[in-house]
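In: just coords:
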């Protein structure tokens, strides 16, 4: 049981949720405002993707990250920023029978240095590192993170003095994380995010979760979440299993059946669940101390 936890709010993500809810932030100002809203509601960490302001499509444009980070910092809101480094590993095959050439609509495969360029420039306190390749629900799409790419990204993140949050979608990703730590590419304290219920990674059932939790080395810190209707139950699941909490519109757009959520709504609901369990929330300052983060402003 974790009696003192922190909440991460994943404010927008890179999926098509913006087509299903007008509360999903799209522009840099909306995304920055969502980070501030989440912080005021009790989140200590804001996890940030950026989107094309015109179309809402996922983007990795450093200028968009630059604007989001500047707006949050200029607001003087005390929140730990966690920028994604997951973009740029997307492969879409041509088809099941003709995989090559790759489908240009959706394929976005770049090198390790370009994937972390915005991290090296903006120096957030945390950035993500997706620790493996996996199939998602789409027929011909593969999220691609080779061992070589992960080693190169981890080294650049380490050299920048940024804490990697290792995204773990299945047991093999945890194995890769342990390898990176053993090779000296990730510093203590190690931080994981257990990502549950995403097809076709680890299911959101308790047995699958415990297989991951039981294989986390002593001394590592971790959060966990699930998507859709399981997001809010996982608030309780997380602390019961010794972890920290993630909610937000990246993973779920509903507060209740038929009731659209905002990021602030989801953080407030998480706080209500935790309060009822007598679990205390960590402040951003306490998170920085616990994870040995470097505040940049």
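Out: That came through, no problem. Quick caveat: nothing in here was measured; it's all calculated off a predicted structure.

In: okay, CA-based contacts and neighbour counts for the rest of this
Out: Will do.

In: who touches stretch 235-243?
Out: Stretch 235-243 is contacted from outside by 1-3, 5, 213, 221-225, 244-247, 270, 273-274, using CA atoms under 8 Å, 6 or more residues apart in numbering.

In: Please check these and keep the buried ones.
Out: In the contacts of stretch 235-243, burial by neighbour count holds for 5, 213, 221-225, 244-247, 270, 273-274, counting by 16 or more other CA atoms under 10 Å.

In: Take those and lay them out in CSV including distance to residue 63 and secondary structure.
Out: Shown next, in CSV, are those (distance: CA to CA, whole Å; DSSP: H, G, I helix; E, B strand; the rest coil):
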residue, distance to residue 63, secondary structure
5, 33, strand
213, 37, helix
221, 32, strand
222, 30, strand
223, 29, strand
224, 30, strand
225, 29, strand
244, 31, strand
245, 29, strand
246, 26, strand
247, 26, strand
270, 32, helix
273, 37, helix
274, 37, helix
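
In: In a markdown table: those residues, plus distance to residue 114.
Out: Converted to a markdown table, those look like this (distance: CA to CA, whole Å):
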| residue | distance to residue 114 |
| --- | --- |
| 5 | 33 |
| 213 | 32 |
| 221 | 28 |
| 222 | 27 |
| 223 | 27 |
| 224 | 28 |
| 225 | 28 |
| 244 | 30 |
| 245 | 30 |
| 246 | 27 |
| 247 | 28 |
| 270 | 35 |
| 273 | 40 |
| 274 | 39 |
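
In: between those, which is closest to residue 174?
Out: residue 213 (9.9 Å; CA to CA).

In: for the stretch 101-250 of the chain, what spans make up the helices?
Out: 112-115, 117-122, 147-160, 171-182, 206-213, 233-240 (DSSP state H, counting those that start in this stretch).

In: Just tell me which of the ones you listed ends up closest to residue 50.
Out: helix 117-122 (11.5 Å).

In: Which strands or helices does that closest one pack on?
Out: helix 62-74, helix 147-160 (3 or more CA pairs under 8 Å, 6 or more residues apart in numbering; DSSP states H and E).

In: Below is structure B, check it against A:
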């Protein structure tokens, strides 16, 4: 089967906020996150999206925790999963702290690039200033890290286009369409269709819906030819009232891909699709 028929599953393992009280399967420590990353890779995830938690379980941008988690993942000799790290894992962090892991930690292949600011209801402003985005793009180019351009609202597509034009983001661009955050675009099929129709030719893209919108967005993404993100960062339930694990969510996504007549991409195939360098150990 050709690489054009391959679908990348990315597993977003923990996020920055949801506590274990909500779902005991949420990994918090580097050891738990690394183990979940390995299980998800075995289940069909080509990539893992990593947030870190501090000792109180809150999101942190501590580069030492990123480095430790990546080290533990790579300690699995057979695991070549693509490493994707957040740059927005702690609302308390300043711009320099948000970029520190990208600038200093080895092994990060992709990192989130949130292409704009909005009111993340009801908590506060999710701020991504033009100055920050320009500097983040430069840091990623310097380190050979591919931006995962996260789009929460339609206007962010124009912001991404601007930074491509400025040479701060290299084409081909990979977009992550993030739907269902209160304060940004609702997770509807119509909104996904609109965003996908506006993406530049030659780009790659993935999408997810928060909570109960998880499955409708997953199926629509498959129908439109995109890639898939699943995981406890976005959705803690397998079905109504039934708590999920990251591994379960990946397995269900892999099943859906096969039923649709496609195949899950391996990590090496994902690197080819996303124009990443081959893994060096």
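Out: Looks like it came in fine. Computed from a predicted structure; not experimentally measured.

In: Superposing both, give me the TM-score.
Out: Scored by TM-score structural alignment, normalised by the length of structure 2, the superposition of the two chains gives a TM-score of 0.94; 275 aligned residues with a CA RMSD of 1.4 Å.

In: still on that earlier bit, could I get the helices of the stretch 101-250 of structure 1 in JSON lines, plus columns for distance to residue 189 of structure 1?
Out: JSON lines is the format used below for the helices of the stretch 101-250 of structure 1 (distance: least, CA to CA, whole Å):
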{"stretch": "helix 112-115", "distance to residue 189 of structure 1": "23"}
{"stretch": "helix 117-122", "distance to residue 189 of structure 1": "19"}
{"stretch": "helix 147-160", "distance to residue 189 of structure 1": "12"}
{"stretch": "helix 171-182", "distance to residue 189 of structure 1": "10"}
{"stretch": "helix 206-213", "distance to residue 189 of structure 1": "16"}
{"stretch": "helix 233-240", "distance to residue 189 of structure 1": "19"}
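
In: which stretch among those comes nearest residue 34 of structure 1?
Out: helix 117-122 (18.9 Å).

In: quick one: buried residues of that closest one?
Out: For helix 117-122 of structure 1, by 16+ other CA under 10 Å, it's 117, 118, 119, 120, 122.

In: now swap in stretch 60-70 of structure 2 and tell me
Out: 60, 61, 62, 63, 65, 66, 67, 68, 69, 70.

In: burial measure for whatever residue of structure 1 lines up with residue 142 of structure 2, as a count.
Out: Correspondence of residue 142 of structure 2 to structure 1, assessed by TM-score structural alignment: residue 159. Under the neighbour criterion other CA atoms under 10 Å, residue 159 of structure 1 is assigned a count of 11.

In: so what's residue 159 of structure 1 up against?
Out: Residue 159 of structure 1 neighbours (CA under 8 Å, 6+ apart): none.

In: rewinding a little: buried deepest among the helices of the stretch 101-250 of structure 1, which one?
Out: Ranked by mean neighbour count, the helices of the stretch 101-250 of structure 1 are led by helix 233-240 with a mean of 20 (mean count of other CA atoms under 10 Å).

In: matching residues in structure 2 for that helix?
Out: Counting by TM-score structural alignment, helix 233-240 of structure 1 corresponds to residues 216-223.

In: how close does that stretch sit to structure 1?
Out: In the superposition against structure 1, stretch 216-223 of structure 2 averages 1.5 Å from its aligned positions (mean CA distance after the TM-score superposition for structure 1).

In: how distant is that stretch from the center of its chain?
Out: 16 Å (CA atoms, centre = their mean, to the nearest Å).

In: Could you do stretch 249-256 of structure 1 as well?
Out: For stretch 249-256 of structure 1, the distance to the chain centre is 15 Å (CA atoms, centre = their mean).

In: Structure 2: matching residues for that stretch?
Out: Counting by TM-score structural alignment, stretch 249-256 of structure 1 sits on residues 232-239 of structure 2.

In: How about residues contacting that stretch?
Out: By CA under 8 Å, 6+ apart, stretch 232-239 of structure 2 touches 12-16, 18, 22-23, 26, 208-212, 214, 243-246, 248-249.

In: Which among those residues count as buried?
Out: The buried subset of the contacts of stretch 232-239 of structure 2 (16+ other CA under 10 Å) comprises 12-16, 18, 23, 26, 208-212, 214, 243-246, 248-249.

In: Which of the residues you listed fall in strands?
Out: 12, 208, 209, 243 (DSSP state E).

In: These: which two are farthest apart?
Out: Top of the distance list for these (CA to CA): 208 and 243, 18.2 Å.

In: And residue 295 of structure 1, which helix or strand is it part of?
Out: Assigned by DSSP states H and E, residue 295 of structure 1 belongs to no helix or strand.

In: so it touches residue 125, yeah?
Out: Yes. Applying CA atoms under 8 Å, one finds residue 295 of structure 1 in contact with residue 125, separated by 6.2 Å.

In: Enumerate every residue touching residue 83 of structure 2.
Out: With CA under 8 Å, 6+ apart, residue 83 of structure 2 has these contacts: 47, 48, 49, 50, 70, 107, 108, 109, 110.
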